[in-house]
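1. got a predicted model here, sequence first, then my questions.
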Amino acid sequence: MDDKITDAPAFFDGPHGPLAYRRRQPRGAPTGPGLVWLPGYGSDMLGGKATAMAHFAADRGRDSLRFDYSGCGESPGDFEAGAVGRWTEDAAAAIAALTRGPQILVGSSMGAWIALLLLRGRRVPIAGLVLIAPAPDFATELTPTQWSEEDWARLQREGRLEIPGDEGFVMIYTRYLFEDGAQHRVLNAPLQAGCPVRILSGLADDVVPPGHVLRLADHLEAEDMIVRFIKGGDHRLSRDSDIATLLTAMAEIAS
């Protein structure tokens, strides 16, 4: 097994063009279900939580798969043509093509929404869910309450909106992102998990408030579900202590 985490990606033909991915396989037979990383909006497969998942899987003799949605990270394409429906199709194709058997889906923010869409549609076999700062239905339930009327008007008028972030990073949102999101809601009906679920949420998260996380927990029907609220944790949940909590959550499912 190659222990390099940031080596060059491989590519496969996804439904919307080539998708970059990194898969790590154990030398022998896997000891249990593999783990799949589902990035958040504007994120990719090279972040700290994603690489921590890959190391976790390698240490336990499990497969792991990380990939970038079309137009994101190392995958070519037009980012602004993407939305949760399109990226869910990417995820379903990647998992079907690059894994075998039930997988533990580890989704961050929008990635958690995509994991729930995969669950609802029974599009891939799922052995467990680890949802980090989950933002299902953010296009209808969260962002509309967090933006100013001026920002919304500009988005509707121009079809896109740029919002400056940390360290000069600019996040781009499109009108299509929100139109598509309204067609892929998951909190409008109960969800039958049929697998263990772990949900992690930071109490200092200014993007996904605890109330939204509790609403998700109420909609998810699972015999084995634990919700952890992390004091001082923000939306990224990328501190060393946050990563340790993530590893604990994964270990509870992948034991």
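-> All right, it came through fine. Keep in mind that this is a model prediction, so the values were computed, not measured. Residues are numbered from 1 along each chain as shown.
2. C-alpha from now on. contacts and neighbour counts both.
-> Will do.
3. quick check, central residue of this structure?
-> When C-alpha atoms, centre = their mean is applied to the chain, the residue found nearest the centroid is Gly111 (1.7 Å).
4. helix or strand: which one has that one?
-> Assigned by DSSP states H and E, Gly111 belongs to helix 110-120.
5. now swap in Leu105 and tell me
-> Counting by DSSP H and E, Leu105 is part of strand 103-108.
6. quick one, that strand and helix 110-120 angle?
-> Strand 103-108 runs at 140 degrees relative to helix 110-120, counting by axes from the mean of the first three to the mean of the last three C-alpha atoms, to 10 degrees.
7. by contact count, what packs against strand 103-108?
-> strand 34-38, helix 110-120, strand 126-132 (3 or more C-alpha pairs under 8 Å, 6 or more residues apart in numbering; DSSP states H and E).
8. what ranges do the strands span in this protein?
-> 10-14, 17-24, 34-38, 64-67, 103-108, 126-132, 160-164, 170-174, 191-192, 197-202, 220-221, 225-230 (DSSP state E).
9. so what's Asp234 up against?
-> Gly202, Leu203, Ala204, Asp205, Asp206 (C-alpha atoms under 8 Å, 6 or more residues apart in numbering).
10. I'd like to know which of these is nearest to Gln25.
-> Checking those against Gln25 by C-alpha to C-alpha gives Gly202 as the nearest, at 31.6 Å.
11. against that first model, consider the following:
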Amino acid sequence: MSEPQFLTTPEGRRIAYRLTPGQGPTVVFLGGFRSDMEGSKAQHLQAWAEREGRAFLRFDYSGHGASSGAFLDGAIGDWFEDARAALSLAPGPLLLVGSSMGGWISLLLAKALPERIAGLVGIAAAPDFTEDSMWTAFDADQRAALLRDGQVAQPSDYSDDPYIITRRLIEEGRDRLVLREPLPLPFPVRLLQGTADTDVPPAVALRLLDHATGGDIRLTLVKGADHRFSSPDCLALIETTVTDLLAGMR
């Protein structure tokens, strides 16, 4: 595979991306926390886009993958700014596909750029997770350590190395919450969620479904699917969902 291209954001961060030309609206994949654009869902959509002649954009947030910066220096607002800058690479309407944290970033983009968004697919979308999943789950000692030391280590199901959660990630995230105020989504929205997801449980998807307003918002629960949502059946469902949404945009 050829080397990625790079974009320098208005904030001076160097963002790696891959843009596939084709028929619009451009499908934009937004990855999750500590993920990159070479993951199975992004790769599957890349192959689909090439096969179908569809415009497709994937990229790495700063501190992720091939982009510049250190992961521990980043926060939700930085990664939102990276995503907003990446969207400048794709003119015209956009279909956002956000996985986990990418679902939160997609919702922030929808609020900031509603005129550009033609549709949104959330895959185990995790809005407000820094507050509702991290800070809320910390005990008194962990909260004290975070405030005192600026970071705290958490075990990870995906790596032998623990997650390092920074004070800035938590505190900056409070300026980006989307479930505490009205969340209009005036375009087709499809939420895909596994019932066996222990990182972002189905209750989060149900809360988002209840909170958001819009005329065409649907939630699909997949029995037994976990947070990765990357089994062959789950990947096929993502592809079908994107294809069906695009078909309705003609």
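-> Nice, I can see it. Remember, it's a predicted structure, so these values are computed and weren't measured experimentally.
12. TM-score for the pair, please.
-> After superposition, the two chains reach a TM-score of 0.92 (TM-score structural alignment, normalised by the length of the second structure), with 245 aligned residues with a C-alpha RMSD of 1.6 Å.
13. looking at the helices and strands packed on strand 103-108 of the first structure, which is buried most?
-> strand 34-38 (a mean of 28; mean count of other C-alpha atoms under 10 Å).
14. which part of the second structure lines up with that strand?
-> Using TM-score structural alignment, strand 34-38 of the first structure corresponds to residues 26-30 of the second structure.
15. kindly report the same for stretch 186-203 of the first structure.
-> Taking TM-score structural alignment, stretch 186-203 of the first structure hits residues 178-195 over in the second structure.
16. start and end of the matching stretch, how far apart?
-> 23 Å (C-alpha to C-alpha, to the nearest Å).
17. if we can go back for a sec, which one of the strands of the first structure lies nearest to Ala92 of the first structure?
-> Closest among the strands of the first structure, using C-alpha to C-alpha: strand 10-14, at 9.4 Å.
18. outside of that closest one, which residues touch it?
-> Contacts of strand 10-14 of the first structure (C-alpha under 8 Å, 6+ apart): Pro18, Leu19, Ala20, Tyr21, Arg22, Asp90, Ala93, Ala94.
19. so which of the strands of the first structure is nearest Leu214 of the first structure?
-> When the strands of the first structure are compared (using C-alpha to C-alpha), the closest one is strand 225-230, at 8.4 Å.
20. what angle sits between that closest one and strand 197-202?
-> Computed by the same axes, to 10 degrees, the angle between strand 225-230 of the first structure and strand 197-202 is 10 degrees.
21. average distance between strand 225-230 of the first structure and the second structure?
-> Taken over the aligned residues, the distance from strand 225-230 of the first structure to the second structure averages 1.1 Å (mean C-alpha distance after the TM-score superposition for the first structure).
22. for that strand, packing partners?
-> strand 197-202.
23. post-alignment, the strand it packs on versus the second structure, mean distance?
-> Using mean C-alpha distance after the TM-score superposition for the first structure, the mean distance for strand 197-202 of the first structure is 0.7 Å.
24. can you get me a residue count around the equivalent of Leu105 of the first structure over in the second structure?
-> Alignment note (TM-score structural alignment): Leu105 of the first structure maps to Leu96 of the second structure. Number of residues near Leu96 of the second structure (other C-alpha atoms under 10 Å) recorded here: 29.
25. now do Leu185 of the second structure
-> 20.
26. okay, now the closest residue to it other than its chain neighbours: neighbour count?
-> In this structure, Leu185 of the second structure finds its nearest non-sequential neighbour in Gly214, 5.1 Å apart by C-alpha to C-alpha, 6 or more residues apart in numbering. For Gly214 of the second structure, the neighbour count with other C-alpha under 10 Å is 14.
27. what's the local residue count around the residue nearest to His235 of the first structure when sequence neighbours are not counted?
-> Leaving aside its sequence neighbours, His235 of the first structure sits nearest to Asp205 (C-alpha to C-alpha, 6+ apart; 4.5 Å). Per other C-alpha under 10 Å, the neighbour tally for Asp205 of the first structure reads 18.
28. quick one: Asp205 of the first structure and Glu179 of the first structure, what's the gap?
-> On the measure of C-alpha to C-alpha, Asp205 of the first structure and Glu179 of the first structure end up 25 Å apart.
29. list the contacts of Ala57 of the first structure.
-> Neighbours of Ala57 of the first structure in contact, by C-alpha under 8 Å, 6+ apart: Gly34, Leu35, Asp63, Ser64.
30. switch the cut-off to 7 Å
-> Residues counted as contacts of Ala57 of the first structure (C-alpha atoms under 7 Å, 6 or more residues apart in numbering) are Leu35, Asp63, Ser64.
31. what distance do you get for the first one to Asp63 of the first structure?
-> Pointing back at Leu35 of the first structure there. In terms of C-alpha to C-alpha, Leu35 of the first structure sits 6 Å off from Asp63 of the first structure.
32. same question, Ala135 of the first structure
-> Ala135 of the first structure is 26 Å from Asp63 of the first structure, by C-alpha to C-alpha.
33. which of those two has more neighbours?
-> In this view Ala135 of the first structure and Asp63 are compared by other C-alpha under 10 Å, and Ala135 has more residues nearby, 28 against 25.
34. map that one across to the second structure for me.
-> With TM-score structural alignment as the criterion, Ala135 of the first structure matches Ala126.
35. how about that match: what's its closest non-neighbour residue?
-> That would be Ser100: by C-alpha to C-alpha, 6+ apart, it lies 4.8 Å from Ala126 of the second structure.
36. would you agree the one you found is in contact with Phe129?
-> No: with contact defined as C-alpha atoms under 7 Å, Ser100 of the second structure does not reach Phe129; the gap is 9.2 Å.
37. list the contacts for the residue lying closest to Leu191 of the first structure once chain neighbours are set aside?
-> Once flanking residues are discounted, Leu191 of the first structure sits nearest to Leu220: 4.8 Å by C-alpha to C-alpha, 6+ apart. Contact analysis of Leu220 of the first structure by C-alpha under 7 Å, 6+ apart lists Pro190, Leu191, Gln192, Ala193.
38. how about Gly34 of the first structure?
-> Arg62, Asp63, Ser64, Gln103, Ile104.
39. out of these, which is most surrounded?
-> Ranking the contacts of Gly34 of the first structure using other C-alpha under 10 Å puts Ser64 first, with 27 neighbours.
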